[in-house]
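Student: sequence and computational prediction follow.
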Amino acid sequence: MRSSSQWRPWRCLGRPRPLNSALTALRSPKPNQTARKQTSYFLSSPSLRCSSHTSSACESQVVVLAGPTGVGKTEVSIALARRLYEATGRGAEVISADSVQVYQGLDVGSRKLCGLERARLERECSLPYHLIDVLSPREQYTAGDFYEQASKKCGEVLSRNRTPIVVGGTGFWLRWLVSGRPATPRSDKRARDRARSMIEQARHPGLGGAAGDDAEWARATALLRDAGDPETARRLNRNDYFRLERALEVVIRTGKPMRDHLAGGGNRGGNGLDLRCFFLHPPSRLGLYRKLDASCASMVEGGLLRECGDLLDLGLEPGTSTSTNAVGYRQFMEYLLLERGRFVAQEEGGERQPWDPSEADFLVAFSEFQKQTRRLAQDQLTWFRNEPKFEWVEVAAREGGGVEEAAGRILGRAMEAEAESGPREWDNRGKGYLTRAEERELKGYGGGAGGL
């Protein structure tokens, strides 16, 4: 009899029968082109020079591109780098601000350009990438780590007379980079342990407590709200227990919310960089959600479950670290663990029938994956409404020239000859909200508007 430690069904989950039929039933119109085709498009598309600009305004600038997942940040950054070179002769280098792409082996679920594509971009248009594949999934990577390493990388790129383009959607990291490192106290074991214990008790209160991720998250964030930091409780991404624990630890230790510890920042980040910040947003929330749902199916076909199996092989549990709490990885790690329980029970019962994964449970995990992906996009839109240093730029469909148009607008703004004054502040409080028509459309889409 095989032991549970030898159980490796995810090795065959690339194309099992239930997975095939589930994907066939769920398949939206074919997802967007692969990363290779997208990259080829930008490398071969006609040049659109901006010869009226001068290069002097870009010599010390760092361009920051944020946006919700799936909006097209990678495509816009590649187009922007090409345009920048055509207009100024300055090359660019991309610095990732993605809390999942920083991990080795988390490729499919993070929509990471593969190593071959990154090598091709560096070879064919001199566009290197940084802060991708730098850590094992076992390791934690904090906003402080990102602040130090991204600031250092930006300085190195500028010293090579090139332009850093920081690309990602991790709002907490980008706030540190743009506004300066918060003056939060160093972590204290006693306060951290207390915060962790309080959160665990809130998540699992015993009898009388509603079950499910949403209910657990609501109870856990209520702790932070009641402790005196309702703003952070409201703005944290769902199920980001790592940052929730840190925020609660700070309140426990100092009696003050995270906001009171933020550095002043001014127009420049605490690292002295001249940052020009842009938030890419879709013209239609429903269009973005449809694209994300199709992308989820594409990621499952592309090997997401295999990557989840690799995380389990490392001895990691879902939801216990930054890597295993990432959308997609957590849902399918839980699914695989559920299937492992069935496998072990079948083996111990002496059944001779081959293991067959549950299609119904797969569909539940897949639906949750799609829902949490849409929620991540919603949370990112909400977060950046409150980031006044980011100018919102719409990105329409690539087929209609939306990517090139967005890249051109960003280049024009970044090259304005006012670098010495730093970025202006924008009132984004009215951005990204749904119209009544959009609300009606979303109510009829999939599982509804998802709480929007």
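Tutor: Cool, got the structure.
Student: contacts and neighbour counts: CA atoms only from here.
Tutor: Noted.
Student: show me where the stretch 1-150 of the chain has its helices.
Tutor: Assigned by DSSP state H, counting those that start in this stretch, the helices in the stretch 1-150 of the chain fall at 17-26, 35-44, 73-88, 115-125, 143-159.
Student: so how far is L244 from the residue lying closest to R238 once chain neighbours are set aside?
Tutor: In space, not counting the residues next to it along the chain, R238 is nearest to W217; the distance is 6.9 Å by Cα to Cα, 6 or more residues apart in numbering. Distance of W217 to L244, computed by Cα to Cα, to the nearest Å: 10 Å.
Student: what do you get for L442?
Tutor: Look at L442 and L244: by Cα to Cα, they are 29 Å apart.
Student: same question, R340
Tutor: Separation of R340 from L244 (Cα to Cα) stands at 30 Å.
Student: okay, the two: which has more neighbours?
Tutor: Neighbour count, other Cα atoms under 10 Å: between R340 and L244, L244 has more, with 24 against 20.
Student: below is structure B, check it against A:
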Amino acid sequence: MKPKEKLLVLIGPTAVGKTKLSIQLAKQFNGEIISGDSMQIYKGMDIGTAKITPEEMEDIPHHLIDIRNPEDPFSVAEFQELVRGKITEITARGKLPMIVGGTGLYIQSILFDYQFTEAASDSEFRQELERVAEEKGNEELHNRLREVDPNSAERIHPNNVRRVIRALEIHHCTGKTMTAYQAEQQPELLYETCLLGLTMDREWLYERINKRVDIMMDQGLVEEVKGLYDKGLRDCQSIQAIGYKELYDYFDGKVSLEEAIENLKQNSRRYAKRQLTWFRNKMEVKWFEMSPIEKENKKYFAEISTYIEGKLQIKANT
């Protein structure tokens, strides 16, 4: 039987320090990094997605960044296919594949044998829902989802019509919520996986998130989002990203710039909290508590390296 490919996964809330640590680990373990962030695939969405810069990469190869235009849809199934291909490519080069960042569902879709098939599919029902969205609006569909699957409704934005319809379709075809349907599709891990999570004291983390938003504004986030707005991009998946939808409200005249910035900070903090809760409840993650003081993280790096060596049975570069 062919041995499983080794895979290192590094997850954690925004602003916790994943990017810097991932570069250190890639150097230490001869790794190549696959972005697990479904929004970093989009070209021209750099500041709001906290996309790593060429300088920050320090010559470590990065994959699945800038591979789609902002108007393009991108599904979990596509992500699954692309990432699995990259894992095999990187392994064949004698390197360690590393997934950095990403939402719970996207990471799960890689690690477990999720089948994104038409098994729970009804094209007529789907077309009927599309008609409802067109005639009565996105909120009508979202309210229907909230009635049958409140967990999915909490996770999926009303404007992400495609995912709302998919969740309703799964319930219609199987009688199960999307969460329950996916839970049944979790057999053994497909890879020899080391799943690491970074966390931080809540107050420190929230302070760092607020500061990161201020830095994004200084870097030109308003101009970046205005460029997309002026192109007429609207009602597409990319614009639902935190950092973009809030500024669209400002450009639409719904809120002041100050309110938009505060909403962005609040949504980022809430998202970080949801992600931590999701990973803690759904997956077996080895957590490491990070410090906002950089020099204190050296001891964590040593602990993390030792854990990876033991978990994946590999040696760090000396």
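Tutor: Structure received. Since the model is a prediction, treat every value here as computed from it, not as a measurement.
Student: the residue nearest to R238 of the first structure touches R203, doesn't it?
Tutor: Yes - the pair W217 of the first structure and R203 passes the contact test of Cα atoms under 8 Å, sitting 7.1 Å apart.
Student: okay, those two: which has more neighbours?
Tutor: Using other Cα under 10 Å, the more surrounded residue of W217 of the first structure and R203 is R203, with 21 against 18.
Student: run a quick neighbour tally on the residue mapped onto A15 of the second structure from the first structure.
Tutor: Under the alignment (TM-score structural alignment), A15 of the second structure maps onto G70 of the first structure. G70 of the first structure sits with 20 neighbouring residues when counted by other Cα under 10 Å.
Student: how many other residues sit next to the closest residue in space to G70 of the first structure that isn't next to it in sequence?
Tutor: Counting by Cα to Cα, 6+ apart, G70 of the first structure lies nearest to L292, which is 6.3 Å off, once chain neighbours are set aside. Residues lying near L292 of the first structure (other Cα under 10 Å) number 21.
Student: okay, the angle between the helix or strand harbouring L292 of the first structure and helix 17-26?
Tutor: Counting by DSSP states H and E, the element that carries L292 of the first structure is helix 285-302. Orientation check (axes from the mean of the first three to the mean of the last three Cα atoms, to 10 degrees): helix 285-302 of the first structure against helix 17-26 gives 160 degrees.
Student: helix 285-302 of the first structure: which residues count as buried?
Tutor: Judged by neighbour count using 16 or more other Cα atoms under 10 Å, the buried positions of helix 285-302 of the first structure are 285-286, 288-301.
Student: list the buried residues in the helix or strand following it.
Tutor: Downstream of helix 285-302 of the first structure, the next assigned helix or strand under DSSP H and E is helix 304-313. Buried residues in helix 304-313 of the first structure, counted by 16+ other Cα under 10 Å: 304-312.
Student: which residue numbers in the second structure does the helix holding L292 of the first structure align to?
Tutor: Using TM-score structural alignment, the partner range for helix 285-302 of the first structure is residues 202-219.
Student: how far away from the center of its chain is that stretch?
Tutor: 18 Å (Cα atoms, centre = their mean, to the nearest Å).
Student: cool, stretch 261-281 of the second structure as well?
Tutor: With Cα atoms, centre = their mean as the basis, stretch 261-281 of the second structure stands 12 Å off its chain's centre.
Student: all strands of the second structure, in order?
Tutor: 6-11, 31-35, 62-63, 96-100, 192-200, 286-290 (DSSP state E).
Student: format these as CSV; extra columns: distance to N263 of the second structure and mean neighbour count.
Tutor: Formatted as CSV, these follow (distance: least, Cα to Cα, whole Å; neighbours: other Cα atoms under 10 Å):
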stretch, distance to N263 of the second structure, mean neighbour count
strand 6-11, 24, 22
strand 31-35, 26, 24
strand 62-63, 31, 18
strand 96-100, 26, 25
strand 192-200, 22, 20
strand 286-290, 26, 16
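Student: closest one to S152 of the second structure among these?
Tutor: For the strands of the second structure, distance to S152 of the second structure was read as Cα to Cα. The smallest value, 21.2 Å, belongs to strand 6-11.
Student: how distant is that closest one from the center of its chain?
Tutor: On Cα atoms, centre = their mean, the centre of strand 6-11 of the second structure falls 14 Å from the chain's centre.
Student: returning to what we had before: who are the packing partners of the helix holding L292 of the first structure?
Tutor: Contacts defined by 3 or more Cα pairs under 8 Å, 6 or more residues apart in numbering; DSSP states H and E place helix 285-302 of the first structure against helix 359-385, helix 436-443.
Student: what range in the second structure matches the last one?
Tutor: Right, helix 436-443 of the first structure. Aligned by TM-score structural alignment, helix 436-443 of the first structure falls on no residue of the second structure.
Student: what's that helix packed up against?
Tutor: helix 285-302.
Student: what's the most buried one of the helices of the stretch 1-150 of the first structure?
Tutor: Among the helices of the stretch 1-150 of the first structure, the stretch with the highest mean neighbour count (mean count of other Cα atoms under 10 Å) is helix 73-88, at a mean of 22.
Student: distance from that one to the middle of the chain?
Tutor: So, by Cα atoms, centre = their mean, the centroid of helix 73-88 of the first structure is 21 Å from its chain's centroid.
Student: stretch 15-33 of the second structure too?
Tutor: For stretch 15-33 of the second structure, the distance to the chain centre is 17 Å (Cα atoms, centre = their mean).
Student: quick revisit: closest to F390 of the first structure out of the helices of the stretch 1-150 of the first structure?
Tutor: Among the helices of the stretch 1-150 of the first structure, helix 73-88 comes nearest to F390 of the first structure, with 14.3 Å by Cα to Cα.
Student: now do the closest one against strand 274-281, angle only.
Tutor: Here the directions of helix 73-88 of the first structure and strand 274-281 differ by 130 degrees (the same axes, to 10 degrees).
Student: for helix 73-88 of the first structure, packing partners?
Tutor: Contact here means 3+ Cα pairs under 8 Å, 6+ apart; on that basis helix 73-88 of the first structure packs against helix 35-44, strand 61-66, strand 92-96, strand 163-167, helix 402-414.
Student: what's the end-to-end length of stretch 129-142 of the second structure?
Tutor: This stretch, stretch 129-142 of the second structure, spans 11 Å end to end (Cα to Cα).
Student: could you list the buried residues of that stretch?
Tutor: Neighbour counts over stretch 129-142 of the second structure (16+ other Cα under 10 Å) mark 129-130, 133, 138, 141-142 as buried.
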